[in-house]
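A.B. asks: fold the following and give me the result.
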Amino acid sequence: MSRVGKAPIQLPKGVSIDIAGSKVAVKGPKGELSRTLHPDMAINLENGVLSVSRPSDSRQHRSLHGLTRALLNNMVTGVSAGYSKILLIEGVGYRAEMDGKRLVLYVGYSHPVYFEPDNGISYTVEERGRKVTITGIDKEYVGEIAARVRKQRPPEPYKGKGIRYEKEIVRRKAGKTGKV
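C.D. replies: Sure thing, here's the model as predicted:
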């Protein structure tokens, strides 16, 4: 059996779940998420413990087992605690700032780049415009927005300038060497 798939999910206090066939809605203190999962996977809720079971040991059912459990766990964690991604901005003159609720990036272009918050996403800027935190309840969507922000100026390998994730390691290259 899948090690991930057979692990039960404990529902934290304040989180309720509604299962209607293959559609699952999770409600918690931070918000509400719903998702349609594969109809072959059986989702059971007993005494505040959520479990996923599969009908057979076919290759497709084995792969869907762990995936379904992971998606459910991400939904439960998102509505109870939330998710965040931290981006670091490096480079002379590169910075971020807030204009109301939207994020403004100054990353070496002749114009600023704007990001509007949508679908429960919020931005915060810290450390004099060098650290951007993106928060939300949907793990997949928070990662998508963080990737879009990073795509504006990915880190380059010579000086390391650009936007990178907090724990991302940028492989540095040696520059030109002089004549000997």
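A.B. asks: okay, CA-based contacts and neighbour counts for the rest of this
C.D. replies: Will do.
A.B. asks: so what does the longest helix seen in the chain touch, helix or strand wise?
C.D. replies: If you go by DSSP state H, the chain has its longest helix at helix 59-80. Using 3 or more Cα pairs under 8 Å, 6 or more residues apart in numbering; DSSP states H and E as the contact test, the elements touching helix 59-80 are strand 23-27, strand 32-36, strand 49-53, helix 139-151.
A.B. asks: dump the residue contacts of K23.
C.D. replies: K23 makes contact with S34, R35, T36, L37, according to Cα atoms under 8 Å, 6 or more residues apart in numbering.
A.B. asks: okay, the residues you listed in JSON lines with neighbour count and distance to T133 next?
C.D. replies: Output for the contacts of K23, formatted as JSON lines (neighbours: other Cα atoms under 10 Å; distance: Cα to Cα, whole Å):
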{"residue": "S34", "neighbour count": "15", "distance to T133": "24"}
{"residue": "R35", "neighbour count": "13", "distance to T133": "26"}
{"residue": "T36", "neighbour count": "12", "distance to T133": "29"}
{"residue": "L37", "neighbour count": "18", "distance to T133": "30"}
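A.B. asks: one more, for comparison:
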Amino acid sequence: MSRIANAPVELPQGVTATIAPQAVTIKGAKGSLSLPLGHGVSVVQSDKKLEIKYSDPGLARMQAGAARAHLANMVRGVTKGYEKKLELVGVGFRAQVQGKTLNLTLGFSHPVNFPIPEGITI
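C.D. replies: Predicted coordinates for the structure are as follows:
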């Protein structure tokens, strides 16, 4: 049986949490993220920790564990940010940035051009 919801989420220096009745917003140096909470799940802030509470041992307990994991990932996202590394394996496969477009040569008869979204750095 998982006990993920019982562990508090630490808020590092420079990270703030705003708790509404059915949502939590985390703000930090790299932006702001919001999480809607399921029915029967609530969040309580004490000092620099967020504690997840749930009302019944059924569905709300499962949702509380998921909410705790999401909140921990949100704190990581607003402090360190997210990073995804792409490894191209194959002869002639390559990726180039041309202005605001990512040009991928992946073995098709044509290059794949992907517009880079705002806020994404390559």
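A.B. asks: let me see the TM-score of these two.
C.D. replies: Remark: TM-score between the superposed chains equals 0.91 [TM-score structural alignment, normalised by the length of structure 2]; 122 aligned residues with a Cα RMSD of 1.5 Å.
A.B. asks: just to revisit the earlier point, biggest separation within the contacts of K23 of structure 1, which pair?
C.D. replies: Of all pairs drawn from the contacts of K23 of structure 1, the one with the longest distance (Cα to Cα) is S34 and L37, at 9.6 Å.
A.B. asks: got any residues that touch both of the two?
C.D. replies: Residues touching both S34 of structure 1 and L37 by Cα under 8 Å, 6+ apart: K23, V24.
A.B. asks: closest one to A81 of structure 1 out of the contacts of K23 of structure 1, please.
C.D. replies: Of all these, S34 has the smallest distance to A81 of structure 1: 16.4 Å, by Cα to Cα.
A.B. asks: I'd say that closest one and A20 touch.
C.D. replies: No - applying Cα atoms under 8 Å as the test, S34 of structure 1 and A20 come out as separate, 10.8 Å apart.
A.B. asks: could you list the buried residues of the longest helix of structure 1?
C.D. replies: Under the neighbour-count criterion of 16 or more other Cα atoms under 10 Å, helix 59-80 of structure 1 has 61-62, 64-70, 72-80 buried.
A.B. asks: now do stretch 38-54 of structure 1
C.D. replies: Neighbour-count burial for stretch 38-54 of structure 1 flags M41, A42, I43, L45, L50, S51, V52, S53, R54 (criterion: 16+ other Cα under 10 Å).
A.B. asks: closest to K101 of structure 1 among those residues?
C.D. replies: When these are compared against K101 of structure 1 (criterion: Cα to Cα), the nearest one is L50, at 36.3 Å.
A.B. asks: quick one, what contacts the nearest residue to the closest one once chain neighbours are set aside?
C.D. replies: Closest residue to L50 of structure 1 apart from its sequence neighbours, by Cα to Cα, 6 or more residues apart in numbering: I9 at 4.9 Å. The contact partners of I9 of structure 1, by Cα under 8 Å, 6+ apart, come to V49, L50, S51, N73.
A.B. asks: next one: I9 of structure 1 from G31 of structure 1, what distance?
C.D. replies: Using Cα to Cα, to the nearest Å, I9 of structure 1 is found at 19 Å from G31 of structure 1.
A.B. asks: ok, then the element right after the lengthiest strand in structure 1?
C.D. replies: If each strand of structure 1 is counted by residues according to DSSP state E, the longest one is strand 83-90. With elements assigned by DSSP states H and E, the helix or strand that comes after strand 83-90 of structure 1 is strand 95-99.
A.B. asks: pull out the buried residues from that next one.
C.D. replies: Judged by neighbour count (16+ other Cα under 10 Å), strand 95-99 of structure 1 contains these buried residues: R95, A96, E97, M98.
A.B. asks: tell me the contacts of the residue of structure 2 most remote from its centre?
C.D. replies: Computed with Cα atoms, centre = their mean, the maximum C-alpha offset from the centroid of structure 2 is found at S109, amounting to 35.7 Å. When contacts are counted by Cα under 8 Å, 6+ apart, S109 of structure 2 touches no other residue.
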